[in-house]
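1. Following is a predicted model, sequence given first.
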Amino acid sequence: MRISTRRWAAVGTAALLATATLTACSSGSGGGNSDSKTLTVWHYESDDSAMGQAWNKAIEIFKTEHPGVKVDVEHQTFEQIQKNAKIVLTGKDVPDVMEYNKGNATAGQLASQGLLTSLTDVAKAKGWDKEVSGSLQTTAKYDENGLMGSGDWYGVPNYGEFVGMYLNKDLFAKYGIAVPTTFDEFEAALATFKTNGVTPLAEAGAEYPLGQLWYELVLHYGDRSLVDNYQLFKSDVDWQGDAMTKATEKLDEWVKKGYIASDAAGLTAEDMGVSFINGTFPIMVSGSWWFGRLQEQVKFDWAQTLFPGNTLHPGSSGNIWVVPTNAKSKTLAEDFIDITLRPEVQNVLGEKGGLPVAGDTSKITDPKTAELTQNFADIVKDDGLAFYPDWPVAGFYDVIVSQLQSLVNQSKSPAEVLDGLKGAYESGKTDLLGS
């Protein structure tokens, strides 16, 4: 897999120097867009993940159906796109279709700034609004302020995702620990591992994983009204209230007890995943996007479960395909998106544990994949999707990472961390809502 770090640097520099104004945001594939003979696709899925295998299938189909078109696939990293998309997409050297993170602070921000093409007309014409229905549309639509859930289509999700737990069952068996089904049992398991000299939680403070563990704890102590206030601004968030305080203090307690390694603050998600795959840690709290890779690489007995005792879980429809306003081949991009929703691609997702939105679940025969899919189905049935902690406001991802690194380093107290989060959240909320 080629990671185009140098391309990001070059394109970002060119974008910063550009003086041309953005073209008007088009609606659908019309607007006189004259496609080139190249389709440029950017995504950040590894080739052995469920999504990576599905996208490769979609590219294969696209090439067959568009024999005169060159397909240029560039693998980025999540961090590169997260940090640089706004700068890159103001230039002219942009992808035609790009995988992007959904939510107010990411896709919503780009949409409100005119950097993404409205897909409302093509969604109706191609039937995407029927295939991607109900709550799965929440992350596809954004209003003029960039708030998700209403307005035009600016992205198309074609899989689901959620955060749960991956367990090394061999290590659980070695120390005589039962798979926990309640929060108390979970904490008891953490304590037993530590007593036996094993750091129980694989973690990464330099990227998203630690923030998702913190949010699991917030959801453990919170409820749906807190999610609505936090994510959709239905009311004010009490940052020093019961849920936020208990969650942050609990994470601090786990750090002090050594349930999280002291060097976790500087580790990446890849570091975390590799350490779990290698059998170093018994527990990894992270997303369904790891499933395909674990299926391919893990050599021990393992399982995927929901976070014990929670009725709400981080998760949503998956990342979305977006078409930049300055894309040169918008019609080709729309054709590619449409292919990703076809049964032959969706069924690859399902077979590999990718939680398809339009696949045939009867095709799933692998027990672990069926377990993962059932866990997601249970969350959706119970209205348990609570989105992600960094979604509400622009730039909040970096703030969460920084503040929780301070907690792991023990340079800030839980109250100080919450104050830091509150300041950035409230400022971003004001920027979004204008009040």
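-> The structure has been received and is ready for your questions. As the structure is a computational prediction, the values presented were derived from the model and not from experiment.
2. C-alpha from now on. contacts and neighbour counts both.
-> OK.
3. okay, now residue 286: neighbour count?
-> If you count neighbours by other C-alpha atoms under 10 Å, residue 286 ends up with 26.
4. Assign it to helix, strand or coil.
-> strand (DSSP: H, G, I helix; E, B strand; the rest coil).
5. Could you pull out the helices in the stretch 251-400 of the chain for me?
-> Using DSSP state H, counting those that start in this stretch, the helices of the stretch 251-400 of the chain run over 269-277, 291-297, 330-340, 343-351, 367-381, 396-408.
6. Now do the same contact list for residue 136.
-> 157, 316-317 (C-alpha atoms under 8 Å, 6 or more residues apart in numbering).
7. ChimeraX command to pick out the buried ones of those?
-> The following ChimeraX line selects those of the contacts of residue 136 that are buried, judged by 16 or more other C-alpha atoms under 10 Å:
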select :157,316,317
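8. want to compare, so here's the second one:
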Amino acid sequence: MRKLRGAAALAAAVLVLTACGSGGTESPPTQGNQPRVLKLWHYESKDSAMAKAWAEAIKKFEASHPNVTVKFEEKGFEQIQKTASMVLNSDEAPDIMEYNKGNATAGLLSKQGLLTNLTDEATKRGWDKLLPGGLQTTAKYDDRGVMGAGNWYGVPNYGEFVMVYYNKDLFDKHKVKVPTTFEEFTAGLDTFVKAGVTPIANAGAEYPAQQILYQLALTKAQKPWLDAFQSYKGKVDFHGPEFTYGVETFADWVKKGYIAKNSAGLKAEDMGVSFMNGKFPIMISGSWWYGRVASTIKDFQWGHFLFPGATMSPGSSGNLWVVPENSKNKDLAYDFIDITMSKEIQNILGNSGGVPVAADPAAITDAKSKELIESFNKLTTADGLAFYPDWPAPGYYDVLVAGVQELINGSKAPSAVLDEIAKPYEDNLADIGN
């Protein structure tokens, strides 16, 4: 998320809390017919592929656990991101919840002792076999809260990546072809602008704008740069060619009219709805929209393509199921994760416009879903998942939101924005001893 999709303000404002002394304990097996409740939080919209699959998982779970009721509470993405440390350090913690992956989010909570170590369960239940290689990167965190090694603190059950959604009818109307190079892409954007059409739907107040900036930087990036930025395996020069190109090109896109100047205050929902209503020919965003786009758009033809001119795109395994250390029903939480990893639920996810990790390929019959999975496989085969720009440091999401808003408003020069986003990143490196 994504989804996508947010954190707290700056590292200095992040509340570093420790878990309650005793933490949560694993519930004993049900005694007799005593009813139990599994408290579950997630933030997927009801029309998304994930929400559809998980709604079925809840039904399947309750059918196989007759004395258990699932109490599902829908939370906003931003709401969970900004309050997670405080809520999970209280007796209000859910038993299981969806949470964003990466160092600044799941990594931070694992370091604070707020998440349950799932390593034994991952081995016992075979999650490690269903999530091979790179799909485990976001599930594991070391003592510093850095992803890719250490213990399991979350389980992803889908994949995600950023792509270019396009309105085929508007492309045809303005005689714009699907681009295969970056030059063809910008030529198409110029064609729309000359016709008085702002081509790219955007949202500066949440994750979409920063993901566009990051995608632009990735067109100039190689793997060593990505490893340095995301995993601290080397020094990142924020005034180097990658981020310099990203901020300067993003600012230039605003000046050229590719991105609307009034998009600084818009949220992701505003962006998605405007594209689905046919107001923009292009939306650069994640696969988490795919199922909703497929079920919502009735008045025009649409499609998608990978960002032209880049070998890497923002993306990863999906958001995580995490089990708070204060969960009162850990055994039930593990059972629910098991069900979401089953072929039945994974197939529903795949046929609803999601990117499953453990589906039966022959069971994916929806044509649009097949196109999506093909693009994901193309990206993963090329080792092209570049994670997300807000992952490396706690509070970095809001730093990047502020930075792209300044670029959209023209209130700061690109070089000044680079200075602004460099400092908290470097402060975090100092904090973790890198």
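-> Good, I have the coordinates. Here the structure is a predicted model, which is why all the values come from computation and not from measurement.
9. And the TM-score between them?
-> The TM-score (TM-score structural alignment, normalised by the length of structure 2) is 0.93; 416 aligned residues with a C-alpha RMSD of 1.9 Å.
10. of all the helices of the stretch 251-400 of structure 1, which lies closest to residue 72 of structure 1?
-> Of all the helices of the stretch 251-400 of structure 1, it is helix 330-340 that lies closest to residue 72 of structure 1, at 12.0 Å by C-alpha to C-alpha.
11. Onto which residues of structure 2 does that closest one map?
-> With TM-score structural alignment applied, helix 330-340 of structure 1 matches the range 330-340 in structure 2.
12. can you tell me the mean distance of the matching stretch from structure 1 after alignment?
-> Its aligned residues in structure 1 lie a mean 0.5 Å from stretch 330-340 of structure 2 after superposition (mean C-alpha distance after the TM-score superposition for structure 1).
13. How far does that stretch sit from its chain's centre?
-> Taking the mean of its C-alpha atoms, stretch 330-340 of structure 2 sits 22 Å from the chain's own mean (C-alpha atoms, centre = their mean, to the nearest Å).
14. what does stretch 140-157 of structure 1 give?
-> 17 Å.
15. for the nearest residue to residue 389 of structure 2 once chain neighbours are set aside, helix, strand, or coil?
-> Among residues not flanking residue 389 of structure 2 along the chain, residue 214 sits closest, at 6.2 Å (C-alpha to C-alpha, 6 or more residues apart in numbering). Recorded secondary structure, residue 214 of structure 2: helix (three-state DSSP).
16. Quick one: residues contacting residue 214 of structure 2.
-> Residue 214 of structure 2 touches 243, 246, 314, 388-389, counting by C-alpha under 8 Å, 6+ apart.
17. One more: residue 310 of structure 2?
-> Counted by C-alpha under 8 Å, 6+ apart, residue 310 of structure 2 has contacts 218-220.
18. does the counterpart of residue 57 of structure 1 in structure 2 belong to a helix or a strand, and which?
-> Applying TM-score structural alignment, one finds that residue 57 of structure 1 aligns to residue 56 in structure 2. Applying DSSP states H and E as the criterion places residue 56 of structure 2 in helix 49-64.
19. Not counting its own residues, what contacts that helix?
-> With C-alpha under 8 Å, 6+ apart as the test, helix 49-64 of structure 2 has contacts from 44-46, 68-70, 288, 290-292, 335-336, 339-340, 345-346, 348-350, 352-354.
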